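Novice: from the sequence below, what's the structure:
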Amino acid sequence: MSAAGAEPLDEARIDALMAPLASATATLIAVSGGPDSTALLVMASEWARRRGARIFVATVDHRLRPESGREAADVARLSARLGVPHETLVWTGPKPSTRVQERARETRYRLLAEHAKAIGADAIATAHHLDDQAETVLFRLLRGSGVAGLAAMAATTERCGVTLARPLLDIAKADLVAFCRARGLPFVEDPSNDDPAYARTRLRALMGELAHEGLDAQNLARLARRAAEADEALAKMAAKAEAELGDGPIDAAALVSAPIAVVQRVLVRRIAQAGGRDEGRIGLEKIEALALRLREAAEKGRTLAANVGGALVRLTAKGRLDFVKEPARRTVAGGRQPAPAPVPSLQAIPRATDEEDHATSGPDPGVGGG
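Specialist: The predicted structure is shown next:
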């Protein structure tokens, strides 16, 4: 469905959408051959000619479908017609039998980032659009994400050492399809988009029903925007609190006196730093439980020890809290490593899956950006 009151995708609108790419030395446009990325390619090529900007095109051939090679060749032909250099990036080696979309997405971004760096591009543009944003919000809402997760996809982020730009987040998929048809642009549809085995396919059907009750793509995207604003405010509060706590062991009483959402964010940062993990890979449920246990222990003058995210979190009876890397496990006879002793305060916390971790704060839907 076209966004109500949507502006026409004319030259002025296209220039406004592509404006964030102007600060890049060069931009790599990720194009699969679907209507979304085909529209992005044409818009970006026209904008680049008007502005004298440098763009390149890459298609990731996941080799998951027999048609993928032909589709990549079609993108190469369109790129040549537009005068934009194109490269097909192939996912070689054995393919996974589980979590296929998630692993394909990770591989896609890795290959794109590697190619971008090789050609001197410091930005990658994908064709994620309004419908993708809405699906991401609903996907994360159903999985109990926090504010950071409900903020969904940002217009620009950093991934694999390059800027990741999503200039079409405010544009409905129907408008991108209409743009391609009005220009006579050929495009393909990925059959996996209609496969009910994937959660996102089922969500699209659900979104049609929700739209009848008023929860349409625009309202879900509005929720994402408001969640992003709240997330930014919490991030600033957490940064201020962390700066006041200082480096090294910190005063637990001073930490737990802050709002619980701020406590959680400080814990995530300290744990990620000590454990050498990415903040987005530390399960929200674990942090929530740890924050509550820490507050209780600090108020009652009790000690606490917990292994979370590769870090050992230790609270002394005097209220000093520190974070160190989790000790390596000792090897015993037979070459097996004993499991660490369970921490009573965290025994009941379920281990978050990778998908749940992404739902908490991760960036993208599916293989995405069609």
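
Novice: rest of the way, CA atoms for contacts and neighbours
Specialist: Will do.

Novice: what's residue 52 in contact with, if anything?
Specialist: By Cα atoms under 8 Å, 6 or more residues apart in numbering, residue 52 lies in contact with nothing.

Novice: cutoff 10 Å now
Specialist: 22, 45-46 (Cα atoms under 10 Å, 6 or more residues apart in numbering).

Novice: for the comparison step, fold the sequence that follows:
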Amino acid sequence: MTQTAPSSRLAAYDAAFARDMQALQLANSSVFITALSGGPDSSALACLADRYARSCGAAHQAIIVNHNIRSDATDEAERVRQRMQARAIATQIVTVEDKAPSTGIQEWARHQRFAALTKQARQQRAVLLFAHHQADQAETVLMRLARGSGIAGLAGMRGLTYRDAVPVARPLLNWSADQLRDVLALLGCDFEDDPSNRNYDFERVRLRRFLRKSAACGFPTIATAQRLGQAMAALSDHCAAVSTPIWEAATDLLPSGHAVIDMRRLQKLPDSMWQYHARRLIRQVGGNRYGVSARALDRLRARVLAAQNSTLGGCQFVRSMQPGETARFYVVREIGRVPQECDVAAGDDVIFAGCWRLRTAFSGKLLNAGTALQLKRTTTAAPPPDAIAALPYIVRRVIPVLYTLDGGLIYPQLEGVKSCVTSTDRALSAQFLGR
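Specialist: Purely as a prediction, here's the structure:
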């Protein structure tokens, strides 16, 4: 049996990558950013993405996020940057200034990495690329299965999602780790070996060991988990398609950052479909990345159907006080015991409370309107725009505002809400990301 020529294998990989990018409807995108750790998977993605971008006239760069967790992190980041630049791949290092916590390091690093990468992607209006592959998908499905996830969770990672106003693509979900290493071998590109991948304190590392042992015993765990994820994705999509018209007829998700939901129209919605849509709505309005349990959602449904106010997942469900509207609820973000605050500089483009994108012309501190007014330290405060003043208080109090360095209070221009304020007059603009 003759072996395929290296040039033919590389051409086949390039063609497969182009098909995967097109399947994600990214063919018309003009700027790509690869999240680069320096390991074999992200290094292969950086090489494939750069070759793809050059072939279609798009821009591409790789970004390394240096968390400064290990003593050699800075040297490693520079080594990876030089390796990529030697291949004419534009590469930038972004260093995290915050100190790592003593516990939950992986979760902290993941959050810092996403924040740094999405900020760069927003500035460049780029698609953010991650190198998750078949085995990563299998691990995700099995970890969620162990935690009792429902249909949507067992669907695993999707090829294209949005986070912090940025399209996030994972074009390698159908690729194996061996294929990615073969790409690097064909290109003569080295890679880093992350010692944390051998630290069995981490759940994902322990799961990888289990998968290796299972494969050695003849159990096709990765392939089985992948098929489970694909089946759950198809089932989840079908359930969403069937139930979305019913849900949308009963729910208004508004650019002012809240929703209005009519529970009378949802009484006959099956429990699984209620859970799917309510979980998504809570993430959209509350800004939390993690969903709530099916049991908690069922309790929520019982309470609101009984016309009782409720709180879940960082959201408040508040019954309308208008006559004849006892089944209508406002869904608003909960301020919480520790209100969100965010220091900003003039010209910043930031994410606030997980669900707002704010662009400011002035320096200061972003706060919820209700929190800022309670400070009683403002020296100048223009009245809120008519579009905000007309909102119910429970909605108005969680609108983000800017507390300026000189003690002023600035309300935002809400994107998607009609107003006489022009774009050139905007000192602060706010885009609700849940829509």
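
Novice: neighbour-wise, which one of the contacts of residue 52 of the first structure leads?
Specialist: Using other Cα atoms under 10 Å as the neighbour test, the contacts of residue 52 of the first structure are led by residue 45, with 23 neighbours.

Novice: and it, what's its match in the second structure?
Specialist: Counting by TM-score structural alignment, residue 45 of the first structure lines up with residue 50 in the second structure.

Novice: now the helices for the second structure?
Specialist: 6-23, 40-56, 73-85, 105-124, 134-146, 151-154, 177-187, 203-216, 221-250, 271-286, 294-305, 369-375, 386-389, 393-396 (DSSP state H).

Novice: check which helices and strands the longest one sits against.
Specialist: Helices and strands touching helix 221-250 of the second structure, by 3 or more Cα pairs under 10 Å, 6 or more residues apart in numbering; DSSP states H and E, are helix 134-146, helix 151-154, helix 203-216, strand 259-262, helix 271-286.

Novice: with the fourth one instead?
Specialist: Where contact means 3+ Cα pairs under 10 Å, 6+ apart, helix 105-124 of the second structure is packed against strand 31-35, strand 59-66, strand 91-95, strand 127-129, strand 160-163, strand 166-169, strand 349-352.

Novice: give the equivalent position in the first structure for residue 138 of the second structure.
Specialist: Per TM-score structural alignment, residue 138 of the second structure is aligned with residue 134.

Novice: residue 101 of the second structure too?
Specialist: For residue 101 of the second structure, the equivalent position in the first structure is taken to be residue 96, counting by TM-score structural alignment.

Novice: its match reaches residue 103, doesn't it?
Specialist: Yes: between residue 96 of the first structure and residue 103 there is a contact under Cα atoms under 10 Å: 7.6 Å.

Novice: of the two, who's got more company?
Specialist: residue 103 (14 against 11).

Novice: picking up where we left off before, so for residue 91 of the second structure, which of the helices and strands packed on helix 221-250 of the second structure sits nearest?
Specialist: Closest to residue 91 of the second structure of these, according to Cα to Cα: helix 134-146, at 24.6 Å.

Novice: list the buried residues of that closest one.
Specialist: 134-145 (16 or more other Cα atoms under 10 Å).
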